[in-house]
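J.: Quick check, what structure comes out for this input:
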Amino acid sequence: MANFEEQATQTLFDNNHITGEQFEAIQAYRGLNLFSVHNELKFLLYLSILMFTSGIGILIYQNIDSIGHTAILGLLLLVTLICFYFCFKNHPGFKKEEVLFPNPLYDYLVLTAVILSCTFVGYLQFQYQTFGTHFGLATLVPTVISLFCAYYFDNKSVLSIGITGMAAYLGLSVDPKHVFENEMIDNTYLSYVGLAFGLTLLLWALYANKINLKKHFNLVYLTFSLHLVSIACIVNLFEDFWLLFGLVLGIATYYFYNLSYQIRSISLFLFTVLYGYISINILFVKILDSIHFEDLSSVLIFTTPFYFIGSIIGFIKLIKHFNKNTTDDSIR
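T.: A predicted model of the protein is given here:
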């Protein structure tokens, strides 16, 4: 990393983008060997919020008989309202562009308030059936709260909670238990819902970018869209209309691949390549199966190790090519 920074600085100096004095000042600053603990502190803050909200849940579960439902709900509501009070008091207000809190600690206070809101609504429905048999409303209400807070307070973490809530409302379970049980694979209807929801998120990201509404949220929407569209299409590669879904996945892979270069997102690039690689292998196996795979079994057994080695080498070259292009563009 240090060598890369030195080369980038030297490139800027050689192209006359910085003066000799600026070049020497940069070199002197790097010679101090200072480092930032900003990311580490943010991680600890995020971890503390998760531990705090989890601790409240454990406290409620272990002492529910002695504390009482009304007292628990009242305490949850009180803490949530206090968090929201300080958030609204210290935020400049909603704007279409990015607006930050004067102090980044309030971002984590918003996250705490939203998680507590979800806990409050869920507990209210579980204990008193406030929404009756309309269990979807118990998911929809926290989702609406999360999306409102995400846009008003400009918080990407809360936006992720809101999108996850929408997915849950549509029947797409995102918890690890259902993922490992392959719920979407067992139910093709859910794969259609996931595909439609993923495309909707993509269209919303494009529309929001066009009207300049929180453009920095686009990567969150695009990431969710990529996962939903790709997984839904891969699931349907094993169904009767596999050719149609293969075509959709090919178009999506091509689109997200080019988009990852435009917005310089390494995460979007890696997942696009991964999903594309998985789909190509599935289609390759289906083609072999249609032309009597048994006749080529000996050849495939011999060539399979070379295929995987070549795949690894190709993957590494793709990453190097991505880093080179995005880095060169940023320097120029």
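J.: can we go C-alpha only for contacts and neighbour counts from here?
T.: Noted.
J.: Mind listing what's buried along the longest helix seen in the chain?
T.: Assignment by DSSP state H gives helix 297-331 as the longest helix of the chain. Within helix 297-331, the residues that count as buried by 16 or more other C-alpha atoms under 10 Å are Phe315, Phe322, Thr326.
J.: between those residues, which is nearest Ser191?
T.: Phe315 (28.0 Å; C-alpha to C-alpha).
J.: first to last residue in stretch 286-298, what's the distance?
T.: 18 Å (C-alpha to C-alpha, to the nearest Å).
J.: and this one, so I can compare the two:
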Amino acid sequence: MFTRRTFLTGAGLGAAGAVALTACGNDSGGGGEGGTAVTVGFIADGNGATIVAIAEQEDLWAKHGLDPTIEEFTDGPLQIQALGTGDIDFGYIGPGALWLPMEGQATVVSLNSLGRADRVIAQPGIDSVAALRGKTVGVAEGTSSDMILSLALEHADMTTDDIERVAMDPSTIISAFTSGQIDAAAIWYPHIETIRQRVSDLVELDVAADFPELEFPACEVAGPDIATEKPEVLAKFQAVVKDALDWAAENNDQLPSLLADYLDAPEESIAAEMEHVQNLSSQDLLDAIEDGTAAEWLTSLNELYVEFDKTDEVVDVSSYFLGEEFVNA
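T.: Model (predicted):
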């Protein structure tokens, strides 16, 4: 059995606490006795834990010949760093960190879901993005919410120069917002639900809905060279992901309960997050790979990252997305 960490509700957790959680993580091995040892990162929210939670419950690690150690992280960029240092073999990132694989720092091994769980939220009385001018806004650097904040400001004909932008980890955003130390925040569900329990009249700006032409995929990632250096391990992991995606798609009503149990989190918070997530079955992803839809999703985000100076150029999707390997796994 994996050991499980207490869900990051933000109660009293500052940056130091978040770093400590990230460094320690879940360090208990899985049930794949005799399987290939791998270390897998995840984020302690519903979308970020979906693959590892289902894989544990359904014993998918052993089924596909893997013996995992599971490590918890607070965000995607930290997992990209851990891939680079060899501390983990696979990890999870949201769409806000996809520019890092596009720059060659990792490879995408699967697209798990499409989500619109990110928001810009504001204290009561601030009812628009334009009203944030001159206000203090907390944001988790390099995450999907960071991207959503940039989109929101652009949509309002503003830039980050028009606000006081403060980089914070998610738990610090929660405590800073609930204590009134910041005027607004770019953050995602289920953290928004945690904040709402303390600031019931917060203003939620559904920024993602303003950009229906964009899709925001969450991904499993690995190091840049895994396809050439460890193709068999890659195939085993992608097989686990395929089965986990299918379980999530077929048992969507059971998913909040499973995830809440895995994360020791309130089920209502996870359910609130999952309302904004479209789980992809393995066939959904296979179809999207084969008809070019997945490449369109990724290219649109790549173009956005160029616009926001996150990356320099639009690159070929095949240079970082192992779609063909997923099809064959």
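J.: TM between them?
T.: Comparison of the two superposed chains (TM-score structural alignment, normalised by the length of structure 2) gives a TM-score of 0.19, and 100 aligned residues with a C-alpha RMSD of 6.1 Å.
J.: quick revisit: on contacts alone, who are the packing partners of the longest helix of structure 1?
T.: Judged by 3 or more C-alpha pairs under 8 Å, 6 or more residues apart in numbering; DSSP states H and E, the packing partners of helix 297-331 of structure 1 are helix 2-14.
J.: The helix it packs on relative to helix 297-331, how many degrees between them?
T.: Between helix 2-14 of structure 1 and helix 297-331, the angle comes out at 50 degrees (axes from the mean of the first three to the mean of the last three C-alpha atoms, to 10 degrees).
J.: list the buried ones in stretch 267-287 of structure 1?
T.: Across stretch 267-287 of structure 1, burial judged by 16+ other C-alpha under 10 Å covers Leu268, Phe269, Leu270, Phe271, Thr272, Val273, Tyr275, Gly276, Ser279, Ile280, Ile282, Leu283.
J.: export those residues to a markdown table and tack on secondary structure?
T.: Shown next, in a markdown table, are the buried residues of stretch 267-287 of structure 1 (DSSP: H, G, I helix; E, B strand; the rest coil):
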| residue | secondary structure |
| --- | --- |
| Leu268 | helix |
| Phe269 | helix |
| Leu270 | helix |
| Phe271 | helix |
| Thr272 | helix |
| Val273 | helix |
| Tyr275 | helix |
| Gly276 | helix |
| Ser279 | helix |
| Ile280 | helix |
| Ile282 | helix |
| Leu283 | helix |
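J.: quick one: which of the residues you listed is nearest Phe308 of structure 1?
T.: For the buried residues of stretch 267-287 of structure 1, the nearest to Phe308 of structure 1 is Ile280 (13.1 Å; C-alpha to C-alpha).
J.: ok, back up a step: in TSV: the buried residues of stretch 267-287 of structure 1, plus distance to Val121 of structure 1.
T.: Below are these laid out as TSV (distance: C-alpha to C-alpha, whole Å):
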residue	distance to Val121 of structure 1
Leu268	34
Phe269	37
Leu270	37
Phe271	34
Thr272	36
Val273	39
Tyr275	36
Gly276	40
Ser279	40
Ile280	44
Ile282	43
Leu283	45
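J.: Of the residues you listed, just say which sits nearest to Asn218 of structure 1.
T.: Nearest to Asn218 of structure 1, judged by C-alpha to C-alpha, of those is Leu268 at 11.6 Å.
J.: Now for the residue nearest to that closest one when sequence neighbours are not counted, how many residues are close by?
T.: Counting by C-alpha to C-alpha, 6 or more residues apart in numbering, the nearest residue to Leu268 of structure 1 once its immediate chain neighbours are dropped is Ser260, at 5.7 Å. Residues near Ser260 of structure 1, counting by other C-alpha atoms under 10 Å, number 20.
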